[in-house]
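In: I would like to see how this sequence folds:
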Amino acid sequence: MTRGTIKTWYLVHKWTSLICTAFLLMLCVTGLPLIFQDEIDGWLNPPAPMATLPAGTPSLSLDAILKRAAAPAPGDMPLYISFDDDRPIVYVTTGATADVAPAAMHFLAFDARTGATMPPYVPGVMAFILEAPYRHAARLLGGNLPGRDGPAVLRGDRLGRRSLRAVHGQARLRHAAARSQ
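Out: Below is the predicted model of the structure:
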């Protein structure tokens, strides 16, 4: 090998490795918060303190918790009930009718052991980071990801591919119209 060949390969290797390093750095910076999302969320948005009870304290019945959920909004009916995976918290969603709009629903959290009302969940920075890729894809595709088809487009489902083709076709039409003006 000549000196020029070695120098050329040295430059090719140097610049390709720098480009790859930039992508790896981006993966590390964006991936680490997702791996440690529970720890980061607990640090930035600490959970509300709960009453300290002896071990083995039984939980209240769900009927008792539902009665407490109905008290703040008389006439509302329970729509959903869910449970926290990490803490003894029961989430109850109530509304005037079964098909009420989400804006008119009432979301309540209760300590499953005592029935005490817990403060509402406030999404922290990690909720934003987890939602950011979806929002980025929506902007990238021209903001045309409908709520029903958006996740399908990102997953690559059949319906999503059709929607993606429709979005691409609309973008081509907008581009052609802009060029003709």
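
In: when you work out contacts or count neighbours from here on, use the C-alpha atoms and nothing else.
Out: OK.

In: which SSE is immediately downstream of the helix ranked longest in the chain?
Out: Across the chain, the longest stretch assigned as helix under DSSP state H is helix 3-35. Using DSSP states H and E, the helix or strand that directly follows helix 3-35 along the chain is helix 37-44.

In: same for that next one, what does it pack against?
Out: helix 125-140 (3 or more Cα pairs under 8 Å, 6 or more residues apart in numbering; DSSP states H and E).

In: show me what the helix or strand containing Gln170 is packed against.
Out: Under the criterion of DSSP H and E, Gln170 resides in helix 158-180. In terms of contacts (3+ Cα pairs under 8 Å, 6+ apart), helix 158-180 is packed against helix 150-155.

In: can you give me the buried ones in the helix it packs on?
Out: Going by neighbour count (16 or more other Cα atoms under 10 Å), the buried part of helix 150-155 is Gly150, Ala152, Val153, Leu154.

In: before we compare anything, build this one as well:
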Amino acid sequence: MPADGHPTTILYPAAARRIRSGRLWSVVHTWSSLVATAFLLVLCLTGLPLIFAHEIEELSGTHAAPQPVAPGTQPASLDRIVAAGHAHLPGHAVQFVFWDDDQPGVVLLSIGATPTSDYTKNRTVRVDAHRAAILDEINAQSGVLPFILRLHTELLLGLKGKIFLGVMGACFVLAIASGIALYGPSMRRLKFGEVRHHRVAIVRWLDLHNLVGIVIGCWMLVVGSTGVLNAFADLTIKYWQYDQLADMLGKEAGRPRPETLSSVQQTADAAQALATGMKPSFIAFPGSIFSSASHYAVFMKGASPLTSRLLKPVVCDAATGRVVDSRAMPWYVTALLVSQPLHFGDYGGLPLKIIWALLTLLTIFVLGSGLVLWSGRILRARRLRDGGRR
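Out: Below you'll find the predicted structure:
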């Protein structure tokens, strides 16, 4: 008898390898699933309202709309818009100017306590793009949706929570991959989608678990892997600063912040002249996480829906507004940018969001049925052990 106690090892070597491989995948699937299931349930439940975050905000009616203007009216200068933000929050510093395609006629200012303060604690001010008048302020630190977002992305634990959820997401991806590897051998004697209703409940649960899991397996892989990329977004940006931004700045990297900043509008125009066919996505001010102490970074994006998620940074001198350097984002940042809308289904309008929500509900079923199967295995093992003792 071979060492593993299975006669197939001698008689059928290929079958023995399949048995060992199946056992390995079963162990991987079981434990990677168990480790992550509780946290994945939290992510699914919090992810559902976040899919419809924009629609929920619109229904709440809390944001003021900009005044209508005649077609062709030119927007106000960015310098006036930034000045309005400083007047609204005296003693604070604008760190970012950005545009949201879902809010036409509005420019958003992300304002921090200082030019270098933690951007996650910034206050977001909405400004009428044509009148340079303050519309209102988005409270990103309190409220139900911001709380759900922090719970979904960091478990309210900051960077440590993001890294932890990234590891849990990797376990989820491993569980899906191992489940797909197990599906074929486990169902080779059954028709696809067959549920054995005549068998005991635990077998029916197994068939349903396998069926739903294999049907949405590819989608779960996409959402799980993009979730892992998003979890490590902060570290990715830090590496980009070290790898690419420092190289773009060259000898100018260590310069101090100038006492007087150049015109924001002229800086944006210089970036626009360089990146023809693109439009600004956001402007990072000197001292913020996406720039240096002495430079603006204007992030241009494609004008079409297909290229609107792809950014090209244009680094400009903060004292003169001249363009210092520009280059395409590296592959790892591009992967991050593409993964963000894909994770929430935020690139195909409301119909795709509804599909994403339905698939999330099915994922909750897969996770819950997995727990049912595990608990059934524990109960069976306990009954066998107790029976052996008698």
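
In: TM value for the aligned chains?
Out: Taking TM-score structural alignment, normalised by the length of the first structure as the basis, the two superposed chains have a TM-score of 0.50; 124 aligned residues with a Cα RMSD of 3.7 Å.

In: for the longest helix of the first structure, name the packing helices and strands.
Out: helix 125-140.

In: what does the helix it packs on contact?
Out: Pro33, Leu34, Gln37, Ile40, Asp41, Leu44, Asn144, Leu145, Gly150, Leu154 (Cα atoms under 8 Å, 6 or more residues apart in numbering).

In: report the buried residues of that helix.
Out: Under 16+ other Cα under 10 Å, the buried positions of helix 125-140 of the first structure are Met126, Ala137, Ala138.

In: can you lay out these as CSV showing distance to Leu24 of the first structure?
Out: Listed next are those as CSV, based on distance: Cα to Cα, whole Å:
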residue, distance to Leu24 of the first structure
Met126, 21
Ala137, 21
Ala138, 24
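
In: what is the aligned counterpart of Glu132 of the second structure in the first structure?
Out: Not Glu; residue 132 of the second structure is Ala. Counting by TM-score structural alignment, Ala132 of the second structure corresponds to Gly115 in the first structure.

In: Ile65 is in contact with its match, correct?
Out: Yes. If you go by Cα atoms under 8 Å, Gly115 of the first structure and Ile65 touch, sitting 6.1 Å apart.

In: which strand or helix spans Leu79 of the first structure?
Out: strand 77-83.

In: with Thr73 of the second structure instead?
Out: With DSSP H and E as the criterion, Thr73 of the second structure is inside neither a helix nor a strand.

In: for it, which non-adjacent residue is closest in space?
Out: His130 (7.7 Å; Cα to Cα, 6 or more residues apart in numbering).

In: wasn't the one you found part of a strand?
Out: No. Counting by DSSP: H, G, I helix; E, B strand; the rest coil, His130 of the second structure falls outside a strand, being coil.

In: any idea how far Pro71 of the second structure is from it?
Out: 12 Å (Cα to Cα, to the nearest Å).

In: which one's more surrounded, those two?
Out: His130 (20 against 6; other Cα atoms under 10 Å).

In: show me the residues around the more buried one that make contact.
Out: Val69, Thr73, Gln74, Pro75, Ala76, Gly105.

In: return the set of buried residues in the longest helix of the first structure.
Out: So, applying 16+ other Cα under 10 Å, buried residues of helix 3-35 of the first structure: Pro33.

In: to which residue of the second structure is Leu66 of the first structure aligned?
Out: Per TM-score structural alignment, Leu66 of the first structure is aligned with Val82.

In: which of Gly115 and Ile65 of the first structure has more neighbours?
Out: Ile65 (23 against 20).

In: nearest to Asp84 of the first structure, out of the contacts of helix 125-140 of the first structure: which one, please.
Out: Asp41 (15.1 Å; Cα to Cα).

In: which one in the second structure is aligned with the closest one?
Out: Aligned partner of Asp41 of the first structure by TM-score structural alignment: Glu57.

In: also Ser163 of the first structure?
Out: Aligned partner of Ser163 of the first structure by TM-score structural alignment: none.

In: Ser163 of the first structure: neighbour count?
Out: Going by other Cα under 10 Å, the residues that sit close to Ser163 of the first structure add up to 20.
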